[in-house]
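Engineer: sequence and predicted structure below; questions after.
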Amino acid sequence: MKVKPLSIPDVLLIEPQVFGDDRGFFYESFNQNKFEAALGHKINFVQDNHSKSVKGVLRGLHYQLPPKAQSKLVRVIQGEVFDVAVDVRHSSPTFGKWVGEILTGQNKKQLWIPEGFAHGFLTLSDTAEFLYKTTDFYSPEYEQSIIWNDETIAIKWPFDEHILLSSKDMLAKSIEMARLF
């Protein structure tokens, strides 16, 4: 597996080694030892989540505050999404900055999003199935959301017409109004 820090170095792009031939493919989607070696510390995942979305669905930008903060390892098994991480750590030199990557069932890339980052994705294909591991359980009382089109963050989404949001995401706050790390 190749691990590449992005422009915000705490967010990592992970490209697994895929073995393929005319019969199909095989790859390790997760290996605890290799992943911890790449991170340089132990990690404990406690929950796996799986969502399916149609084109134009935007989920996010979500995060959980301490003591229930979550790190996430995300990937797409079918379809294509534009996946985004936003640094919401006040003390960070990259506070308010974002990184984005195209994740697809074909490219099998994964994104490591540590605690202190808001996360969201926009479905680009007709449908997409999205899987992610978390380091803490979902805890609605600690969950926070930042509005997807926050002008201060200025994410360059691949498109911004016909965006489909949940009622919860429609109520998300600006980064200035949100509770942050």
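Structural biologist: In hand now; what should we look at? Numbers count the residues shown, from 1 in each chain.

Engineer: all contacts plus neighbour counts: C-alpha atoms, from now on.
Structural biologist: Fine.

Engineer: which strand or helix spans the residue nearest the centre of the chain?
Structural biologist: Central residue of the chain (Cα atoms, centre = their mean): His119, 4.7 Å from the mean position. Following DSSP states H and E, the helix or strand that holds His119 is strand 117-123.

Engineer: hmm, Gln64 and the residue nearest to the centre of the chain touching each other?
Structural biologist: No: the criterion here is Cα atoms under 8 Å, and His119 misses it with Gln64 at 10.1 Å.

Engineer: quick check: buried residues in the biggest helix by length in the chain?
Structural biologist: Longest helix of the chain, by residue count under DSSP state H: helix 32-39. Neighbour-count burial for helix 32-39 flags Phe35 (criterion: 16 or more other Cα atoms under 10 Å).

Engineer: here's the one I want to compare it with:
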Amino acid sequence: MVEVRALGLEGVYVIRPPKFEDDRGFFSETWNADKLAQAGIAVDFVQDNHSLSRPRGVMRGLHFQTPPFAQDKLVRVLSGAVFDVAVDIRQGSPTFGRWVGVTLSEMAWNQILVPKGFAHGFVTLEPDTEVAYKVSAPYSQPHDRTLRFDDPALSIDWPVPADKMILSAKDASAPFLADVETGFVHS
């Protein structure tokens, strides 16, 4: 049975699918729409993404896409480990600007579901970390946005010091949440 646990922000869940192991290896359904729908999670995914981060400390995020290309994301680690974060960016939400984080790893076999209206990012905790994630809308460059991973208003407690993180130019120059029109309103 798939394990689904709420993380404290509306719509953000840790999901752990069953893993059947024997002397040959293992088998797991990492996504089953019917079983997740029974748990109250119904998302139509349209694209799979895969990233490799060679060194420890690679920061990817905080990313989101504005409507109508907003994305739900289901993120899992294929090898290595990350500290994964979701930030509520829905104007008017009682949890606006709050974040939750979870360590995802190949050993824990866990995933995080990050719904539309949340910025998402992770920092690698091990070298050669591979992350795979499903999204519910295709990538759209005009709708792509980034927030500062170290925005003091968010106070995210990253397990890797900021001066030890490796960022893309886009992420290093990202604006603060107060300076971004997210396009999301809590209903």
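Structural biologist: Structure's in. What do you need? These numbers were taken from a predicted model, which means no experiment stands behind them.

Engineer: TM value for the aligned chains?
Structural biologist: Comparison of the two superposed chains (TM-score structural alignment, normalised by the length of the first structure) gives a TM-score of 0.96, and 180 aligned residues with a Cα RMSD of 1.1 Å.

Engineer: what comes into contact with the longest helix of the first structure?
Structural biologist: For helix 32-39 of the first structure, the external contacting residues (Cα atoms under 8 Å, 6 or more residues apart in numbering) are 3, 42-43.

Engineer: go on, stretch 99-110 of the second structure?
Structural biologist: So stretch 99-110 of the second structure is contacted by 7-9, 14-17, 76-88, 111-112, 154, 156 (Cα under 8 Å, 6+ apart).

Engineer: average separation of the strand holding His119 of the first structure from the aligned part of the second structure, please.
Structural biologist: Superposed on the second structure, strand 117-123 of the first structure shows a mean distance to its aligned partners of 0.2 Å (mean Cα distance after the TM-score superposition for the first structure).

Engineer: residues in the second structure aligned with that strand?
Structural biologist: Mapping strand 117-123 of the first structure onto the second structure (TM-score structural alignment) gives residues 118-124.

Engineer: OK, contacts around Val88 of the first structure?
Structural biologist: Residues in contact with Val88 of the first structure (Cα under 8 Å, 6+ apart) are 95-96, 116-118, 180-181.

Engineer: what do you get for Leu171 of the first structure?
Structural biologist: Ile147.

Engineer: that one pairs with which position in the second structure?
Structural biologist: Match for Leu171 of the first structure (TM-score structural alignment): Ser173.

Engineer: try His162 of the first structure
Structural biologist: Match for His162 of the first structure (TM-score structural alignment): Lys164.

Engineer: distance of that match relative to Arg56 of the second structure?
Structural biologist: Distance of Lys164 of the second structure to Arg56 of the second structure, computed by Cα to Cα, to the nearest Å: 9 Å.

Engineer: looking at the two, which is more packed in?
Structural biologist: Neighbours were counted for Lys164 of the second structure and for Arg56 using other Cα atoms under 10 Å; Arg56 has more, 20 against 11.

Engineer: without its sequence neighbours, what residue ends up closest to Phe27 of the second structure?
Structural biologist: Excluding its sequence neighbours, the residue lying closest to Phe27 of the second structure (Cα to Cα, 6 or more residues apart in numbering) is Phe20, at 5.2 Å.

Engineer: my guess is that neighbour meets Thr30, correct?
Structural biologist: No: applying Cα under 8 Å, one finds Phe20 of the second structure not in contact with Thr30, separated by 11.6 Å.

Engineer: these two: who's more crowded?
Structural biologist: Applying other Cα under 10 Å to Phe20 of the second structure and Thr30 shows that Thr30 carries more neighbours, namely 16 against 10.

Engineer: contacting residues around that one?
Structural biologist: Applying Cα under 8 Å, 6+ apart, we find Thr30 of the second structure in contact with Pro17.

Engineer: could you name the helices and strands sitting against the host helix or strand of Trp112 of the first structure?
Structural biologist: Per DSSP H and E: Trp112 of the first structure is located in strand 110-113. Judged by 3 or more Cα pairs under 8 Å, 6 or more residues apart in numbering; DSSP states H and E, strand 110-113 of the first structure is in contact with strand 12-15, strand 72-78.

Engineer: what about that strand, how far off from the second structure?
Structural biologist: Mean deviation for strand 110-113 of the first structure: 0.4 Å (mean Cα distance after the TM-score superposition for the first structure).

Engineer: contacting residues for Gly56 of the first structure?
Structural biologist: 122-124, 162-164.

Engineer: run a quick neighbour tally on Pro161 of the second structure.
Structural biologist: Number of residues near Pro161 of the second structure (other Cα under 10 Å) recorded here: 9.
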